[in-house]
Structures are given as structure tokens and as C-alpha cells.
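A.B. asks: quick one, fold the following:
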Amino acid sequence: MGVEKNIVTDTISALFEEQPEGPKYRVLSSALRRGIDQGHLPEGTRLPPVRDLAWRLGMTPGTVARAYTLLTDENVLTAEVGRGTFVSYKDEERPPLYITRPMTPGTDGIEMVNLFTARLPDLGQIALINDGFRRLAERPDRALLDYPTASSFAATRQAVVDWLDHVPLGSLQHEDIVLSHGAQSGISLVMQAVLRGRRPVVLVEELAYPGFRRAAELVRAEIVSVPMDEDGIVPSALAELAHRHEAQLLCTSPELHNPTALVTPPKRRHEIADVVRRGGFDILEDDSTFLGETRSESYRALLPEHGWFVSSISKTLTPALRVGFAIAPQSRRSELRRVAENGFFGLAKPLADLIGDLLTRDETREIVRSVRRRNAVYVRAAVNALGGHDIGWHEEAPFVWLRLPSGWRAAAFSRAAEAQGVQLRPAEEFSPRNGFAPHAVRIGMNAQVALSDFEAALGRLRRLLDNPPEQILV
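C.D. replies: You can find the predicted model right below:
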């Protein structure tokens, strides 16, 4: 049944005004629910276009789109491509909100839960990004016909400066930043800017994000692992190895170590910074996995001449856009910029403009806060299920680190978990190729599966942990 467009808009506006104050997308979604429940917005009613309702209510289109998306996910509304958004009929079958991949044959039809890596839930990002694309398409920009230049990205780089205002990075100007295709690309750019000679040496933590090693291999660097303890890199070992191998770069993740989730405390950071300063080499800090507000000084702040920094939006907003930020010491910004310009000229201008738009919107920061809260729910579920075993965790980490009990090896446990419908990442993936790998696995927080399914997967892991094989499996 249909209702005239202006009547619907007036009805929603009146309902909106009656709601208590709060985040606008929540107020609007509550108003729509109330209108539907009370019959003011009957089944089949076509809601106003996002832009029209946003103008009427005095909010951004992204806020309206987020409220629509929230109710569409709950099957209160139905979105039809090319037609609009409608109040759902009560007897409509709801499409599955969570998608799982079937297991390979021979596993009794159990559905696979992928905990190999973290996966973000949609808490408004899709609507926000789509609205950003629409806003971008409306710009009459002649730059779409030109090669990008350094000045082309000034506004987006300044947006990054503001976006990272919570990170103690020392003196930061937008000219210090190069936009990269994700944090991994940023790591490669820094290595190309820093490393010299035929066989440079890169130091990494003995358990390290695999991307460090892969990037070093691409530039034909030798990779040397540095011992760690419960606070991170051991300074005395770092000093000895850096001197022995004439190392040029140390790669580390002190705010949230990947994969163990440990945090390097300020005192240890200062000790490591002293070693780097005396040794005269560079240090690259990767901050792309930490979801929270950084509290400790970065190595870029501690070492203004030697500290490089890499981050991205992949773990906090979306990995699909593949956008990261590489930040140089101010005295060496030209080295980093030259590598980017010689390698790929820079991001596509429309993508850079989209990122600049997203990073300056209040809705984006609210979505990131929502992502952090949702991730914390999944982390707590993991701790509750596995807390009787040895785990490393942080509420603002998108993974937990599980040290296996006696009887299990990482590879064997991963195979047994997959047979039970759970994909994990074994410690071997974070260890040197010819080095020792601890008996441990990393479990990603996949918030794209329902919490009940996530908890069921953890329950299957718990049964494996509580019943190790009588013989050690390899």
C-alpha cells in the first residue's frame, strides 16, 4: 500500500522530533521503528530518498543511510536497487545477515568459521562509503583528466593529520605523509626509502607480522630476528644484533604486537629508542592493527631523525579501499615522497578525495568507535571461552594469541580445528622460515559471523584444547 511522499516525510519528521536526544542515526532509526510499530508507516510504504530526508531533518545523507542500513539489516526495511527503500512486509523471509563458507568435502557438512584473520562488521561503513562515492561523483573536477601531483593530495594528507591526532607522533605536517595502498604498501615504501647497498639487513621481532619479512624479501634484504620477552624486544639483544649485522632498519609493532597482543611499555620503548639512536639505524613502527587510542609516545616522536610510522584504515573502517599512511621523519620526507612518485605517482585522485571526505566526517569517527565496541564483545567472548588456557589478549586487538597445552603442536591443532569447522593461523606464519615456532595459534575476531556462531566455534576449540592427543602430532 502506498502513502504520498510528502506525507511520509512529514510523518517521519514528526516522529523524529518526538524522540529523546542521542546520536542522530539512532534517533532516526528509533523514530522509524516507532512509526512502523504504531502503523503510521504501513507495510510497503516507500521511504523518502536519503538526500531528501537528510535535507528535511538537517543531517548528512550518511546519517540517514546508516539508519536505513541498520533497519534493513534487521529486516524492518527492504532496499531494492533502482526502486528505493520500503517498509518490509511481516511475512517476508529475511535474507541471511551472516555468510559462512561451506567446508571442503569430508567434514560432515559443518560450516566453516573463518578466524584466520579479523573481519569487520558493517556498522554503517557501507552506507557511508556509498554516500562518499555519490558526493564524489557530483564534483565537477577537471583533475579527473590530469596526472596527480604532490599538491593534489594536500587536503587528504591534512585529513590524515587530523585523523591521527590521538597518536603521539611528534611534530607532524601533511608534507610528511605519503598515501599508500594499505599499510603493507607503506612498509615497502619505507624500506625502499631507507635501505641502501646490495644486501641490507632488516631486523624484525622473533615473532612478527609476516608482511615485514615479505616486504624485506622484495627489496632483497637479509632478515634477522630479535629476541623478545614479555615487554617486547630485548634491548641488549637488539644492540648486539644491530652491531653485528650492521642493520639499517628495525620493524616493530610496540602499541599492539602482532601476533601476541603484548604492549611494549614506555620504559622499554625508551630503552629501545636509546639503542637505535646509538646504533644510528632507522626504526619503522606499524600501528595498523591497534583499534584503540594510542597512549605511549611513538618512535617517530622519540627519534625525530630515525622514526618512521605506518598505519591504515583496514582494521578500523574497511580493508576494501586499500588505503594506508606512511609517515617519514620531517628531515627525510623528500626521500619517501620520491619513492612514491617514482613508483606509482600516487593514489588515484578519486580514491584520495574519497578518503579525505571520509576522514573528515563525524559519522566516520562514530563508526570506528562502534567497531571498537563490537570487537571488544568478541574478544570478551574469546576470553570467556578460552580463559582456562594461556592466552594473550587486549580488548582493542582484533585477535587473541593462544599458547597450546602440552600434546598439541600448532600445525596439528590448526588441522584439527579446521576439521571442526574453524580456520586459525598457526605460529609458523609469524616465525622465521628456519627458526623455532612456538606451539601457539592466532585467532582472529570475525565479527561478520553471528556472536552465537563465533562462540560455538570457540566451544569446539575449547574441546580440542581440553582433550589433547595422547601422542604429540606433527
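
A.B. asks: from now on I want contacts and neighbour counts done on CA atoms only, so please keep to that.
C.D. replies: Noted.

A.B. asks: leaving out the residues flanking it, which one is nearest to the most centrally placed residue in the chain?
C.D. replies: Centroid-nearest residue in the chain, with Cα atoms, centre = their mean: residue 315, separated by 0.4 Å. Counting by Cα to Cα, 6 or more residues apart in numbering, residue 315 lies nearest to residue 289, which is 6.0 Å off, once chain neighbours are set aside.

A.B. asks: another one to check against the first:
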Amino acid sequence: MPLARDSTPNAHREAKPVKDFRSVADAVAEEIAAGRLKAGERLPPQREFARLHAIADSTASRVYQELARRGLTVGQVGRGTFVTEAPGAPAPAPALSEPADSRVDLELNHPVVPEQAGLLAAGLEKLVRSDRLESVLRPVGPAGTPAAREAAADLLARGGWRPGPEGILFAGNGRQAVSAAVAALTRPGARLGVEELTYPVLKAVAARLGVTLVPLAMDGDGLIPEAVEEAHRADPLHAVYVQPVLHNPLSLTMPERRLDQLADVLLTSGIHAIEDAVWGFLRDDVAPLASRAAERTVVVDSLSKRLSPGLSLGFAVAPAATAGRVAGALRSGGWGPMRFPLEAMARWQGDGAVDVLVRAKQREAAVRQEIAQRHLGDFRTRGAPSSYYRWWELPAPWRADTFVAAAARHGIAVTPAAAFSAGRPRGPQAVRLGLASPTREVLSRALATLADLARSAPDDFAGE
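C.D. replies: Presented below is the predicted three-dimensional model:
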């Protein structure tokens, strides 16, 4: 039965302002921080929550997603959504949020340099000519073309290592390359070892494929090889996912001795490694783990960080024994590449554009780390000169969730440690700052704001 309408002549109602999902999420976060919503407490179903807060169902859904992203809640299938920090509560799986035009985005990390557009445009001119366009728009499989494999081998080479072109496969993007490698080397119910702080998308991939993540201890040099051995002895691991160079979020790079030790563990135990090398181009003096344990390692990489965020192409360098399985996973998942970026990549690699952009982005990373050091030097932070990340261990009494909420009220998006935690429900009281996406000036202002925020007490912002 339709709701009755006000039939009074010339009746006027004051329009209610539309609530932004972030402001509603901030209010819930404050309830949690104040202890009015306690760990383990169940939130109402989303439709009921929408009615209680006078918001649309779709807005309520985004609120719940935002709370999970901040590590404040966890959803349990068939049971509902619960406030985290309960003893034994399962780890949340927050995903990085989409960028919004109205905020400073220190979550998503897309390095851009001034010369980028001009260099890329020059390489595309011949591809978009009518006599070439038809051929570059034809379908292509995961193996690509011989010319593309040769170009990719040169593009991926670093530290004296150059992959064999015959082992290179292509995906639509880097995330698809990761998914295909996990699917090829594991199965539902398998155990996948990961660094205790790991790439958030890997957590989502494992959940979708029914793979159990096993958090492995780290130290100042990265993943501890003995932790891999211990976990494998306790219950065999099917594979290990590792970021040896410029680990996300800690910016750690494994020294050669640690890489040698990890390679020995892989070779003696028979464990496969998925080596995420997406940020490796910023340290092209370091040879990958695959140079030491080629037959046990699948390297995954992508084009977008090197060149431009809109250029989507993933790489998987697989040893002969596993290449067929990785290719099969790419086909069955619908994760194969488009021919156009394949052809563009080969042209940019051939004309030197890739090398110019890589050098420029290496220099830009150092500049941005200097900006971060200038504003955050009084705090406990970690970042490498060649990295676009900064890991910030927040000063007491700040918690990661309340700091993320306070930063959001200042129009700045940062990522809580819970997004990366593979084991503990919440992770440490820390946030990751992505330094790449804003301009230098905007980055500097945002970091100054965050530094001022961290020097204040959380209660100072309770009423905002």
C-alpha cells in the first residue's frame, strides 16, 4: 500500500540533507572509540541500519564497507557484522577504497611525472594509424607474441637478471597475474604462506579461491626464512607469496644474504614462491628471488606503476614446470591481456620511453620521501628513499581506526594497518601513507595536517 501523501495545499517540507557515507561511518567509529559499541557487538542488518540513520540502503552498504576497510568491523557469513577486537575474532579483509575527487588520496599509489604524457603519446602515434590499428586490436592469448615477450624480458630485467622470454605470460593487469599464480600453485583448502603484513588484494584473492593464508614472521630484513620452514613442518605449505623488494607497506628490501637463505628454503623444501615484483623497478640494482630459485618461483609484475595507472598489463614469469598451469589459470579466469597494451609496451620499451620514466620515478620517490621526512621526522615512521610508501606507527593514545576517521574528517584518506594484517584481527596501531598520487604541494600540506593531528589528543576531535 503506497504511503499517504500530504495533500494540504501549498504544503512545504524542509528537505533533509543527504548524508555522506563517510560521515555516518565516522559517527559509528566514534561510538566504537568511546566504548559505546564494544568489541564483539553485532551491528544491525544493513536495512535496519539504514532506517535507523535515515539513509538509503545503498548508503548503509557503503558505510559497512568503510567500517570494514578501517578494520573496525568484520562480517561473518550467516551471522552478521561485528565490532572487531573480540577474542578470537576472525581478521577483517578491508579493501582499498576508490579515490574520491573531494579528498587527498594517500591510499591508492599512482606515481606520475611531468614527462609521462609526452613520452607515451609519442609511442602511440604509429599504433593508432589506420594501417596498424586493425592488427593491434586483434585478440591475443596469455603467451602474447614473440616480439612482446622479448620486449617484456628487457623491461623486467634488473640486477643482472633477465627472464627467458619463453617463460613470460601476460595478464590483463597485475592483480590478475597474482590471481592466476595463486590459482595455479594452490587449490581450495591449501595453505599459502604470506608475510604477516601483506598486500590487501592478495587477501581477497585467497578468500575467493578458498585458500588459507598462513602469516609468517618478519624482521627488519623482511620475511624470515626460518618462519617458512617452521610453518611448513607444522603443516605443509603449498606456496609462499612474498614481496622481496620495497615490501608493501613496510618498504623493506631483502638483502642478498636473506634472499639466498629464502631461496635455499624453497629449493630444499620444494615450496613454490609467488614473487610480487610490482615495485621492483624502483630498485633495479637488486636481482629478484627468481634469479636464485628460478625453478621454484613465479614472478608477477605489472605495467601501470612503471608507466601510467591507466595502462593495464600484467606479467607472470613462470618456470617450465608451472607455466602451463599459470597459462591455464589465465585462460579459465578470463584474465588474458588485450593486444593493444602489449603492442604499446613493446614500442615504449624499444624506443627508450620506459627507461626514461623509470629513472624519473626513482628520482621522484626520493623527493617525496624527503617531504615526508620533513613533516614526520619527529614520529616513528619507516620508508626507503626509493619507495612511495611511508609506514607510520602512531603515537599513543591514537589508534589506527580513530586516526583514519579523524584524517577523513580533514579530507585525507590513509590506510589502516588492519588492511595489511594477515593474522591479528586488527594489526598494529599504524597507518600506511601512499606518497605518489597527490602533487608535491598537496602532499606537503596533507602531511603537515596529519602531523598536527597526531600531536593532538583523539578527544580533541570527538565533537567534529
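
A.B. asks: need the TM-score between these chains.
C.D. replies: Between these two chains, after superposing, the TM-score reads 0.72 (TM-score structural alignment, normalised by the length of structure 2); 363 aligned residues with a Cα RMSD of 2.5 Å.

A.B. asks: contact partners for whichever residue in structure 2 pairs up with the residue nearest to residue 315 of structure 1?
C.D. replies: Applying TM-score structural alignment, one finds that residue 289 of structure 1 aligns to residue 279 in structure 2. Residue 279 of structure 2 is in contact with 245-246, 305, counting by Cα atoms under 8 Å, 6 or more residues apart in numbering.

A.B. asks: name the helices or strands packed onto the host helix or strand of residue 285 of structure 1?
C.D. replies: Assigned by DSSP states H and E, residue 285 of structure 1 falls within strand 282-286. Contacts defined by 3 or more Cα pairs under 8 Å, 6 or more residues apart in numbering; DSSP states H and E place strand 282-286 of structure 1 against helix 182-194, strand 249-252, helix 299-302, strand 307-312.

A.B. asks: will you turn those into CSV that also has mean neighbour count and distance to residue 415 of structure 1?
C.D. replies: Formatted as CSV, those follow (neighbours: other Cα atoms under 10 Å; distance: least, Cα to Cα, whole Å):
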stretch, mean neighbour count, distance to residue 415 of structure 1
helix 182-194, 23, 28
strand 249-252, 24, 29
helix 299-302, 23, 39
strand 307-312, 26, 32
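
A.B. asks: got TSV for the ones you listed, with distance to residue 413 of structure 1 too?
C.D. replies: Below are those laid out as TSV (distance: least, Cα to Cα, whole Å):
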stretch	distance to residue 413 of structure 1
helix 182-194	28
strand 249-252	28
helix 299-302	37
strand 307-312	32
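
A.B. asks: which among the ones you listed is found nearest to residue 266 of structure 1?
C.D. replies: helix 299-302 (10.5 Å; Cα to Cα).

A.B. asks: that closest one: how far from the chain's middle?
C.D. replies: On the basis of Cα atoms, centre = their mean, to the nearest Å, helix 299-302 of structure 1 sits 23 Å off its chain's mean C-alpha point.

A.B. asks: superposed on structure 2, what's the mean shift for it?
C.D. replies: Once fitted to structure 2, helix 299-302 of structure 1 is off its aligned match by 1.4 Å on average (mean Cα distance after the TM-score superposition for structure 1).

A.B. asks: coming back round to it: give me the contacts around the strand holding residue 285 of structure 1.
C.D. replies: By Cα under 8 Å, 6+ apart, strand 282-286 of structure 1 touches 183, 187, 190, 194, 248-254, 276, 298-299, 306-311.

A.B. asks: please tell me which residues of structure 1 the helix or strand encompassing residue 381 of structure 2 aligns onto.
C.D. replies: Using DSSP H and E, residue 381 of structure 2 maps to strand 380-382. Mapped onto structure 1 using TM-score structural alignment, strand 380-382 of structure 2 covers residues 390-392.
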